[in-house]
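# have a look; sequence and predicted model below, questions after that.
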Amino acid sequence: MPVDLVIFDIGNVLIEWQPERYYDAVIGRDRREAMFAEVDLHGMNDEVDRGGDFREVIYATAETYPQWRDEIRMWHDRWIDLAQPPIDHSVRLLRALRARGVPVHALTNFGIGTFEVASGAYDFLNEFDARHISGHMGVIKPDAKIYEMVEASCGCAPDGILFTDDRADNIAAAEARGWQTHLFEGPQGWADRLVAEGLLSVEEAA
């Protein structure tokens, strides 16, 4: 099936997103495990990704759990330290596709405020032909609505879209819409898929 549009997820595809690793380094694994068991930090982040105010959502959560106030506030105050490092091979693939003239979009669960921080720190996030950011869209993957919104925006037939994401539930939702998909488990596998689709040469995908 010909590919008319390639869509990248961002977290754990172009930028590593492992908050637990950050907290392990800063407060130690035992305290991190206790905090994550008590506070639904990923649920808090989903609220930001749906369009909630970056600072307000996190600081309100911190006040709800005063015993973890300083640690929860780090999710806002030191957010860029949670969202790093970039996955360099994936960034090269993004740029190689664009150099080939292949349309490349982003579809990502990202807050309005967090994406502003990320796009200021990582210049490649400003290189997409279009960016579909959940915070601006008011819905997060894997809700079918977000995929429908992307289709309406890009004007591509679903079967002409090739989408990569690191989460199986997001991939399954895209497949249900008729998209071509690749479950991202590392940049080399994604590179191999792009070569197999004829979108890049082996040299371009290196």
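Everything's here; your move.

# C-alpha from now on. contacts and neighbour counts both.
Fine.

# ok, Ala118 touching Arg78?
No - taking contacts as CA atoms under 8 Å, Ala118 lies outside contact range of Arg78: 11.7 Å.

# the structure to be compared is supplied as follows:
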Amino acid sequence: MNVVFDIGNVLVHWEPRALYRKIFATEGEVEWFIGNVCTQDWNLEQDLGRSFADGVKALSARYPEHAEAITAYDLRWHETVLGAIDGSVQILEELSARGTPLYAITNFNQDKFKETLKRFPFLNVFRDTVVSGDERVIKPDPAIYRLLLQRNGLAAVSCVFIDDSLKNVKGAEAVGMKAIHFTGPEALRVQLTGMGLL
């Protein structure tokens, strides 16, 4: 069985609020900014391959009064990545030690992903990583899962996909993959053990 990992909030903890709690005085201000300025939809444009410089420029033109905080999303981006999720990394290492074929599909800006690879060398364990920013397609679009399968000669039924986003899990199931909704390392270990993978 091939095991296909998501990266953000499965193997590394990503939380943009962590950065903005250093910038704004109250949780309400943080939530307003994330909900109205540096939104998930705006961030997905970077995951689809738009450069952070272009994204920041466009958004700062719309919200000039927040230009400094918007720019921080790029320049201080690593403050949104709080570290490895140790229990998940341990599972990854155990799977690797058993010779399990490991792959990844991630919604990630291509430039930030290259930086993240340097920071977290364990992400180099994958035989192939499909990065949305490189491919200009994001989960849960069926095309991104099929790209991994076609590029590596894999059958969907021979893959189990792990993601913290339920819609991305459903996307994998829609192309014929088995899938696990990640809620934490402990539950993941139980599920993979039940499948005979650990």
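Happy to help now that I have it. Keep in mind it's a predicted model, so treat the numbers as computed, not measured.

# returning to what we had before: of Ala118 and Arg78 of structure 1, who's got more company?
Neighbour count, other CA atoms under 10 Å: between Ala118 of structure 1 and Arg78, Ala118 has more, with 19 against 11.

# that one: what's it in contact with?
By CA atoms under 8 Å, 6 or more residues apart in numbering, the contact set of Ala118 of structure 1 is Ile80, Ala83, Leu125.

# just put the residues you listed in TSV and tack on distance to Glu151 of structure 1 and neighbour count.
Formatted as TSV, the contacts of Ala118 of structure 1 follow (distance: CA to CA, whole Å; neighbours: other CA atoms under 10 Å):
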residue	distance to Glu151 of structure 1	neighbour count
Ile80	30	16
Ala83	28	18
Leu125	21	19
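
# filter those residues down to just the ones in helices.
Ile80 (DSSP state H).

# redo the contacts of Ala118 of structure 1 as TSV? Include distance to Val3 of structure 1.
Shown next, in TSV, are the contacts of Ala118 of structure 1 (distance: CA to CA, whole Å):
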residue	distance to Val3 of structure 1
Ile80	33
Ala83	30
Leu125	22
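
# out of the contacts of Ala118 of structure 1, which comes closest to Arg92 of structure 1?
Within those, proximity to Arg92 of structure 1 (CA to CA) peaks at Leu125, which comes in at 12.2 Å.

# so that closest one touches Val117, yeah?
No - contact criterion CA under 8 Å: Leu125 of structure 1 and Val117 do not qualify, at 10.7 Å.

# quick one: the strands in structure 2?
For structure 2, the strands defined by DSSP state E cover 2-5, 12-14, 81-84, 102-106, 128-131, 159-163, 178-181.

# who wins for proximity to Pro142 of structure 2 among these?
strand 102-106 (11.7 Å).

# average offset between the closest one and structure 1?
Strand 102-106 of structure 2, aligned to structure 1 and superposed, deviates on average by 0.5 Å (mean CA distance after the TM-score superposition for structure 1).

# which part of structure 1 lines up with that strand?
Strand 102-106 of structure 2 lines up with residues 104-108 of structure 1 when matched by TM-score structural alignment.

# can you map out the helices along structure 1?
19-27, 29-38, 41-49, 54-64, 69-77, 79-82, 88-99, 112-121, 134-137, 144-154, 168-176, 187-196.

# the residue of structure 2 most remote from its centre and Ile138 of structure 2, how far apart?
Of all residues in structure 2, Glu65 has its C-alpha farthest from the mean position, at 29.6 Å, by CA atoms, centre = their mean. According to CA to CA, to the nearest Å, Glu65 of structure 2 and Ile138 of structure 2 sit 31 Å apart.

# and what of Phe182 of structure 2?
In this view, Phe182 of structure 2 and Ile138 of structure 2 are 18 Å apart by CA to CA.

# same question, Leu82 of structure 2
Distance from Leu82 of structure 2 to Ile138 of structure 2, by CA to CA: 23 Å.

# likewise for Thr116 of structure 2?
18 Å.
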